[in-house]
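In: My questions concern the predicted model and sequence given below.
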Amino acid sequence: MRSWNRRATATCAAAAAFAVGAATAAVAAGTMAARTGTVIGTCANPVLERDVTGWGRHNTGAAGSRVAVGAHVVADHAYVQPAANGANPEMYLPQKDVAAGEQWRFAMDTWVSGSTATVQARMQVDWYNAAGGYLGHVNGAESPVPVTAAEQWTRVAGDFTAPTGATRANVTARLAGPAGLTWAATACDYRPAGEGGQNPPTTPPPTTPVGDTAAARFNWGTPLPASDDFDYGSVASPAVPDRTKWELAGDGVGQCMSGHNGNGRRCDANSRVLGGFLRMTGGADGDTGWLGSTLSQKYGRWEVRARSQATGANNGRQYHPVLITWPESNEWPEGAEYDYLENSAPGEQCAGAFLHYPNHQPRTQEHAEKCGVDLTQWHNFGFEWTRQHLKGYIDGVEWFSFSRDCVQCAPGPMFQTIQLDNFFGGSMQPAVFEVDFARVYAVTG
């Protein structure tokens, strides 16, 4: 049995100390048990990869800086205000262009260190029109944030509706607490609010238009035998995925293994074929599905037709649908990791991808995003790994291409996984991740 990816096994040996201005606030010690935080979505400069553009002090906040962090799930840097903060500090985040009537969820991950036990944090918005005129201020809901010495990232989010005439949202955050707290934030995430859920349908997906696949459009050739169109089983009698093509969660029928970072379990029973499509189910109890291809190859092309949606009320604890190629060696980050579809919640309106460099050098990852893609609907997600580049396709149209600094230089063979990841533990918002087909192709020449 393979020891599955870093979402279940990674640890961080030590957290970073925050160095702000001339002073250093040592706010982390000991060993990190697991990475925390959120896989971010869409906003400008979300993880401060190169600079602090868009981030800064606001009103009562102390002047901060970009600081390396060690235990966030995707971010290597955060914007940090030092212990020089007064009571109830604020900071501003990257701005967002909006239109009147649009509903947005503005969110970030935060970590607080200091002498108190718990504080409250909230998102805020100042609205402006096209002429720069101020239209008003709105506060989001307060969220409890634990105060910890070691890195522990907490999600803070608020839903907002743009007023008449609004063209820009100045997004800020406020920490309700005493003076002397060190306050960090990263992974800003702006996406349409109000995404709901419904019961999953029981009918197979419609036939795929040939022209909507990258394989057809770019002549990828004949799918390899490890491909699966999931044309077996039925709704009345669900089938175990074909074990000649897939390794199961827990490596056997009826088995389970630890979930992402120890959150919940990945269980074989949560991945079943219903006569034309695979359904991967994430339950309220935190049990979810996982599949790993039996085929590894160095360089290749993969295409998966998929959709995702919540099936219960939104409680803020959402599953993450993910399509990954993972190193056969299981060495991470040495072996790289190409997440060519990775989202923070089922059924979002923006597709995300995170392409991790071998050894996380000279940088951790490249990030791509394409909005206007309704992930509750069927789409074809293609991925190409060659000596020259990494490319992603949605419905046969290229949406990312990376080659700088040899991000494509994973040293060994990789295999496809399909994951519905649990980032929170129990009391999850139920969801499904459904796959019409998962096809794999060789790169020749």
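Out: Thanks, I have the structure now.

In: Could you use CA atoms for every contact and neighbour count after this?
Out: Fine.

In: Please enumerate the strands of the stretch 251-400 of the chain.
Out: Counting by DSSP state E, counting those that start in this stretch, the stretch 251-400 of the chain has strands at residues 256-258, 265-267, 271-273, 278-282, 287-288, 290-297, 300-310, 320-327, 337-342, 350-356, 365-371, 379-385, 390-394, 397-402.

In: Tell me which of these lies nearest to W127.
Out: Evaluated with Cα to Cα, the strands of the stretch 251-400 of the chain place strand 365-371 nearest to W127, the distance being 22.4 Å.

In: Please name every helix or strand in contact with that closest one.
Out: Strand 365-371 sits against strand 350-356, strand 397-402, with contacts defined as 3 or more Cα pairs under 8 Å, 6 or more residues apart in numbering; DSSP states H and E.

In: Strand 337-342 and the shortest one, what's the angle between them?
Out: Computed by axes from the mean of the first three to the mean of the last three Cα atoms, to 10 degrees, the angle separating strand 397-402 from strand 337-342 equals 150 degrees.

In: same deal with the first one?
Out: Following the same axes, to 10 degrees, one obtains 180 degrees for the angle between strand 350-356 and strand 337-342.

In: adding another structure so you can compare the two:
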Amino acid sequence: MNLWLVPVVLLLSCSEKPYVNNIIIPEPIAPKEYEFSKTPSWADEFDYEGLPDPSRWGYDTGGSGWGNNELQHYTEARPANVHVADGVLTITARKEAYEGSGYTSTRLISKGKGDFLYGRFEVKAKVPTGRGTWPAVWMLPTDWAYGGWPASGEIDILEHVGYDQDVVHISVHTESYNHAIGTQKTAFRKIQNASTEFHTFRVDWTPTYIRGFVDDVQLFDFQNEGKGYKAWPFDKRFHWLLNLAVGGNWGGQQGIDDDAFPAYFQVDYVRVYELLNP
């Protein structure tokens, strides 16, 4: 019996060696490197005087707060709430009675005048101080192809709430990932002098990721997981929004300091760089 076992053992030993030597370990798939145009394809440098350029900007108006329980009434083309001078756009929130609201402000939109699918989106801004202020630079879907919020998505390039001074936020919202169900994808960073110096805020939006930067330092990374629109509705057109809210579900969490008004949200420029290799 021992004699016939020997060749079997040898056979097994010989057969193992080529199997081990031919194991192929796949290389990690390198993420695609995207390129953007060197000069903006759409921009507002605010190098003029008066109201915002009507060829680039429209207005959302009213006092509904869009579900956020904000307290301001957004006005249209009202110099007391929005104007351009000295190379800077200023949105002013004021404490005043207006159309049933106790405060006024402005919400600028580029819908129908600047709608984009992918690109590098950059703003240089200075946020106001004071409890109850809630400035934002963000993007919403132009066509709402997947349904109402949050199904069609939201991209927040800059948010700041006055009770948490100098802490800036970058976020996205989708049907699968949003604050209403506790799954929001967000990142924040405390910076110095957010209200006394201009800082740059940027989002790189590509078919495979959305990345956020503050002063060119990456803060946020959201990947396309390939799970469909509920996780990634970011394959449709979006447009800019610039606004200064008062109070609301987030901005008003610690009350409102009326001594902070009038409050000023200032923007030095808004720029879009085209994605060259989608």
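Out: Done, it's in. Because the structure is predicted, anything quoted here is derived from the model rather than measured.

In: residue contacts, the residue nearest to Q377 of the first structure when sequence neighbours are not counted?
Out: Leaving aside its sequence neighbours, Q377 of the first structure sits nearest to R307 (Cα to Cα, 6 or more residues apart in numbering; 5.5 Å). By Cα atoms under 8 Å, 6 or more residues apart in numbering, the contact list for R307 of the first structure reads 347, 375-379, 433-435.

In: Tell me which of those residues persist in the second structure.
Out: Here is what carries over to the second structure from the contacts of R307 of the first structure, by both residues aligned by TM-score structural alignment, their matches' Cα atoms under 8 Å: 375-379, 433-435.

In: L158 of the second structure contacts V127, doesn't it?
Out: No: using Cα atoms under 8 Å, L158 of the second structure makes no contact with V127, being 9.6 Å away.

In: top of the contacts of R307 of the first structure by neighbour count?
Out: F433 (28 neighbours; other Cα atoms under 10 Å).

In: Work out for me the element that residue sits within.
Out: strand 431-441 (DSSP states H and E).

In: circling back: what's the closest of the strands of the stretch 251-400 of the first structure to A68 of the first structure?
Out: strand 365-371 (14.9 Å).

In: give me the stretch of the second structure that that closest one matches.
Out: The aligned range for strand 365-371 of the first structure in the second structure is 184-190, by TM-score structural alignment.

In: buried residues in that stretch?
Out: By 16 or more other Cα atoms under 10 Å, the buried positions in stretch 184-190 of the second structure come out as 184-186, 188.

In: And it, how far out from the chain middle?
Out: Its chain's average C-alpha position is 10 Å from that of stretch 184-190 of the second structure, according to Cα atoms, centre = their mean, to the nearest Å.

In: which other residues reach that stretch?
Out: For stretch 184-190 of the second structure, the external contacting residues (Cα under 8 Å, 6+ apart) are 166-173, 177-178, 219-220, 222.

In: Rebuild the residues you listed as JSON lines, extending it with neighbour count.
Out: Converted to JSON lines, these look like this (neighbours: other Cα atoms under 10 Å):
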{"residue": "D166", "neighbour count": "19"}
{"residue": "V167", "neighbour count": "16"}
{"residue": "V168", "neighbour count": "21"}
{"residue": "H169", "neighbour count": "22"}
{"residue": "I170", "neighbour count": "28"}
{"residue": "S171", "neighbour count": "24"}
{"residue": "V172", "neighbour count": "25"}
{"residue": "H173", "neighbour count": "25"}
{"residue": "Y177", "neighbour count": "20"}
{"residue": "N178", "neighbour count": "21"}
{"residue": "L219", "neighbour count": "18"}
{"residue": "F220", "neighbour count": "21"}
{"residue": "F222", "neighbour count": "16"}
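
In: farthest pair in those?
Out: D166 and Y177 (25.3 Å).

In: gap between the two ends of stretch 146-161 of the first structure?
Out: 28 Å (Cα to Cα, to the nearest Å).

In: tell me, what residue is most central in the second structure?
Out: D156 (2.3 Å; Cα atoms, centre = their mean).

In: Just to check, that one is in contact with V123?
Out: No: counting by Cα under 8 Å, D156 of the second structure stays clear of V123, with 11.8 Å between them.

In: And the contacts of R307 of the first structure, which is closest to A8 of the first structure?
Out: F433 (19.0 Å).

In: Identify the residue of the second structure aligned to the closest one.
Out: Alignment note (TM-score structural alignment): F433 of the first structure maps to F265 of the second structure.

In: right, and that match touches P128 too?
Out: Yes: at 5.4 Å, F265 of the second structure and P128 qualify as touching, with contact defined as Cα under 8 Å.

In: in a helix, that's where R7 of the first structure is, yeah?
Out: Yes: assessed with DSSP: H, G, I helix; E, B strand; the rest coil, R7 of the first structure lies in a helix.

In: I'd assumed N261 was in contact with it.
Out: Yes: contact criterion Cα under 8 Å: R7 of the first structure and N261 qualify, at 5.3 Å.

In: These two - which one has more neighbours?
Out: Set side by side, R7 of the first structure and N261 show more neighbours around N261, with 24 against 19, by other Cα under 10 Å.

In: ok, now how distant is that one from T281 of the first structure?
Out: Separation of N261 of the first structure from T281 of the first structure (Cα to Cα): 19 Å.

In: Now do the residue lying closest to Q120 of the first structure once chain neighbours are set aside: how many residues are near it, please.
Out: Distances taken as Cα to Cα, 6+ apart place P144 nearest to Q120 of the first structure, at 4.6 Å, with adjacent residues excluded. Here the number of neighbours of P144 of the first structure (other Cα under 10 Å) works out to 15.

In: My guess is P144 of the first structure contacts A121. True?
Out: Yes: the pair P144 of the first structure and A121 passes the contact test of Cα under 8 Å, sitting 6.5 Å apart.

In: The residue nearest to Q377 of the first structure maps to what in the second structure?
Out: Checking TM-score structural alignment: R307 of the first structure goes with K126.

In: swap in Q388 of the first structure?
Out: Aligning on TM-score structural alignment places Q388 of the first structure opposite T208 in the second structure.

In: for the closest residue to that match other than its chain neighbours, what are its contacts?
Out: Sequence neighbours aside, N224 is the residue nearest to T208 of the second structure in space, at 4.9 Å (criterion: Cα to Cα, 6+ apart). Neighbour list for N224 of the second structure: 207-209, 231-232 [criterion: Cα under 8 Å, 6+ apart].

In: out of these, which is most surrounded?
Out: Once you tally neighbours by other Cα under 10 Å, W232 ends up highest among those, having 25 neighbours.

In: Skipping its backbone neighbours, what lies nearest that one in space?
Out: Distance criterion Cα to Cα, 6+ apart; nearest residue to W232 of the second structure, sequence neighbours excluded, is N224 at 6.1 Å.
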